[in-house]
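Novice: Next input, structure requested:
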Amino acid sequence: MKTLIKNGKIIKKDNQLIPAEIWLEDGKIRAIGETFDESTFEKVYDAKGQLITPGLVDVHVHLREPGFTYKETIETGSKSAARGGYTTVCAMPNLNPVPDTAEKLKEVYEIIEKNAVVKVLQYAPITEKLRSETLTDQKALKEVGAFAFTNDGVGVQTAGTMYLAMKEAASLGMAIVAHTEDESLLFDGVMHEGEISKKLGLPGILSSTEASQIARDVVLAGETGVHYHVCHVSTKESVRVIRDAKRAGIHVTAEVAPHHLILIDEDIPEDNGFWKMNPPLRATSDRDALIEGLLDGTIDCIATDHAPHGLEEKNQTFLKAPFGIVGSETAFQLIYTNFVETGKFTLEQVINWMATKPAEIFGLDAGTLTIGAPADLAVFDLELEETIDDKDFESMGINTPFVGWKVKGNTLMTFVDGQSAWSKGDA
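Specialist: As a prediction, the model looks like this:
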């Protein structure tokens, strides 16, 4: 189908918005120009003078299917992503059954093929059932479409297991993506170790729980030559270790979540499970280090760690609630409002961190507005201020403390391969 998105604006390298219309055909971007003859197109969408970007790319989401469909499904999770302007998401393997064989991974992809409204790339686990020390058959998993290998949700506790996994992944040209958490340093912690944990009488999580395992892993990554990617960095110590590793020429990349850039433990008003996430909200100095790490290139991209849960299980105390926060539908708006509107980040930087860079570091054909690229795009309203309302969510999960926040940058339309994947009202 020959489709036109008219009356839009795109951002150029000098951070200036310029008028643009985009011609989509056969799933690709056919042309970008100021005006086209509207009568020659089968479908025309009006961007209403707002920003057109490449579709956002999220390398860290939890879609919960199979096994936990009371929390989320591939259908609802992918709709949630589309509503947030994401056109490619990478789904974690903490499922039931864990997709630790080629057969199980194929079954997940069959559901994706049937129900997803955006492009979903599925991670495979590093070890069988995530918690074992037995490595998966990486070669077989790669052959059926594994995006990368991760045990997200738990850290790989044994250095020897991680070394062997990295060695095999490097030989296959695949990435190891790590949730870094030394369980011997957890001490049953449920939130950041600090004044707020003491005030609430809750066991704390040390910063060294995360940073110490990153330190171990970057040494192993240097030894094996693997592409090592660190999930949801949250502490200043972690930023320092990653920065030093990059300076040493180790192939390490890293992501940060919006909630860690915006919130700190001092924002937690009470013992309420909606504020419980892993890694936890950290101190002001940690948040400052994360922002600095993004700006200087130590941290490569922003990823949501979208982690939906049932309302009843989250609406408990820190000691009983599971870790996790949803983020697919609020990420761009929160980053735009809190950082671009305040002059801390440029719009160009944000699009790079949320679309271009994650695609680039994982070698994906995504995240760019160029002729011949996949017609994966999003349109965002940078002017109208709206209130985050969980009643509007496409996700089954509403576990976020951001409900009620006023934001700009809300999604108007999302296109995947030139087809409308989500639109707001009559957009």
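Novice: rest of the way, CA atoms for contacts and neighbours
Specialist: OK.
Novice: Select the longest helix from the chain.
Specialist: In the chain, with assignment by DSSP state H, the single longest helix is helix 208-224.
Novice: how far is that helix from where the chain is centred?
Specialist: Distance of helix 208-224 from its chain centroid, counting by Cα atoms, centre = their mean, to the nearest Å, is 22 Å.
Novice: before we go on, could you also do this sequence so I can check it against the first one:
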Amino acid sequence: MNKILLKNAKLGHKLVNIAIENDIIVSIDEVDSKHSEFNDYKVFDALGNTVMPGLVDVHVHFRDPGLTYKETIKTGSYAAAHGGFTTVFAMPNVKPVVDNPQALKNMLSKNSTDSCIKTYQYASISSNLDKSDNTDIAAMAELGAIAFTNDGHGVQTAGVMYKAMLEAKKHNKAIVAHVEDDSLINNGVMNAGQAAEKLGLPGMNSLSESSQLARDLVLAYKTGVHYHVAHISTAESVTLVRIAKSMGVHVTAEVSPHHLLLDDSMISMDNPMMKMNPPLRSPKDRAALIAGLLDGTIDMVATDHAPHSQEEKTGSMLTASFGIVGLETAFSLMYTKFVKSGLVSLNTLLNWMSYKPLKAFDLAINKIEIGAKANLTVMDLNHAYQIDASQFVSKGKNSPFIGEKVFGKTLITISKGNVAYHI
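Specialist: Model prediction:
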């Protein structure tokens, strides 16, 4: 039996010792109270730091198999644990794409053996993510795909999306949409607007997102499917989701920390670390995203963790790969900018980064109580530190936040009853 004692952890206003057997919390005792002896437990000391439910990220790229020079399930899951995450959802755009039952079986097995945390697996909506057909959603739903997405590609044909929604609804699965109309991208490398014009770089029209989202929300209204918007980035998209929710559409949405904290006015030079898809939008868009998160239109925060090699993120935005890493910086950035600043409470942040992601996908939420699954993390919320790429355990070091002073450092992460990370 695997036995762990997490001692001297701050839970609310109390210092407690939390005993875990296998993957279940079996006791929570105040430090100064009488309790059972734990002589045969492996002890981890929280040193008075805050324990909280494990974080959840519904949007990560682990690049395994096929692109393991960027990341592997082992390094990616360890990076997640280093960031305080106990559960992640892995995207299907690996090589080979997770677009058939056998590929899904392989991924589920690999996630089970290689990941140090709980890793759910998405499967794709269409073959190779970009073909005008539908995958065998029924078979892959039966095997355990958490949901279906063509992340990295917008579904260009309404008929493909409609059929996917009907099938997903039949099997009580969500459609997770990367909304992007290819005809409006114009080979852009950043948001179309004044910043792109000033830098002489081709811009991506923001209508590429909102126009396809409008189409999908109408389809979701008709089919009744759970439709989840990945990495929402424009003011128009926030408005559309708000209207759809008022109409009773079963829609949820996620936003990334970088779209909340950065915008295209901050791109003062041709900087590959500021290249991601969707791109950083205008200050007006960023303000709308923050407002949408605060009023509940946007349900959760997700990183879109996208590791690349150093070579792929150097040179010009014209040639560099899209995407940045986020698992090891997400909580600290959000805690510092939103909680430490006094804008929201820690519990609100945990709603966005733990409770709501699980609830949206009909999964049991992480709780710190006797009888609950042991998915928790200990954070030092009191001491500032500097984000340092050399401290990342992810293979990817591609972040625009290097050098930022933040609070909220992960000390211990316990997932599935095992210590996945400790400092």
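Novice: For the residue nearest the centre of structure 1, which residues are in contact?
Specialist: Nearest to the geometric centre of structure 1 sits Ala303, at 2.6 Å (Cα atoms, centre = their mean). Counting by Cα atoms under 8 Å, 6 or more residues apart in numbering, Ala303 of structure 1 touches 58-60, 232, 255-258, 354.
Novice: same check, this time on Thr317 of structure 1
Specialist: Applying Cα under 8 Å, 6+ apart, we find Thr317 of structure 1 in contact with 271-273.
Novice: Hmm, Pro97 and Gly67 of structure 1 touching each other?
Specialist: Yes: using Cα atoms under 8 Å, Gly67 of structure 1 is in contact with Pro97, at 6.6 Å.
Novice: In structure 2, which residues correspond to stretch 192-203 of structure 1?
Specialist: Aligned using TM-score structural alignment, stretch 192-203 of structure 1 spans residues 191-202 in structure 2.
Novice: what distance separates the matching stretch from the centre of its chain?
Specialist: With Cα atoms, centre = their mean as the basis, stretch 191-202 of structure 2 stands 28 Å off its chain's centre.
Novice: Please point out which parts of it sit buried.
Specialist: For stretch 191-202 of structure 2, burial by neighbour count (16 or more other Cα atoms under 10 Å) applies to 191-193, 195-196, 201-202.
Novice: Secondary structure and distance to Ala145 of structure 2 added to those, as CSV?
Specialist: Formatted as CSV, the buried residues of stretch 191-202 of structure 2 follow (DSSP: H, G, I helix; E, B strand; the rest coil; distance: Cα to Cα, whole Å):
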residue, secondary structure, distance to Ala145 of structure 2
Asn191, strand, 33
Ala192, coil, 36
Gly193, coil, 39
Ala195, helix, 40
Ala196, helix, 39
Leu201, coil, 39
Pro202, coil, 37
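Novice: With respect to Pro307 of structure 2, which of those is nearest?
Specialist: Checking those against Pro307 of structure 2 by Cα to Cα gives Asn191 as the nearest, at 21.0 Å.
Novice: My read is that that closest one contacts Asp285, right?
Specialist: No: Asn191 of structure 2 sits out of contact with Asp285 when judged by Cα under 8 Å, with a separation of 10.9 Å.
Novice: which residues in the stretch 151-300 of structure 2 form strands?
Specialist: Ranges of strands within the stretch 151-300 of structure 2 are 174-177, 190-191, 203-204, 227-229, 251-255, 300-301, based on DSSP state E, counting those that start in this stretch.
Novice: Touching the last one from outside, list them.
Specialist: By Cα under 8 Å, 6+ apart, the list of residues contacting strand 300-301 of structure 2 from outside reads 57, 253-257, 293, 351-353, 356-357.
Novice: which ones among these are found in helices?
Specialist: Among the contacts of strand 300-301 of structure 2, the residues falling in helices (DSSP H) are 257, 293, 356-357.
Novice: which two from the residues you listed end up farthest apart in space?
Specialist: Top of the distance list for those (Cα to Cα): Pro257 and Lys356, 15.9 Å.
Novice: residue contacts, Ile18 of structure 2?
Specialist: 5-7, 9, 25-29.
Novice: Sort out for me which of these are in strands.
Specialist: Those of these mapping onto strands are 5-7, 9, 25-29, per DSSP state E.
Novice: Output these in CSV; the columns should cover distance to Thr377 of structure 2.
Specialist: Putting these into CSV (distance: Cα to Cα, whole Å) gives the following:
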residue, distance to Thr377 of structure 2
Leu5, 13
Leu6, 10
Lys7, 13
Ala9, 10
Ile25, 13
Val26, 17
Ser27, 17
Ile28, 15
Asp29, 18
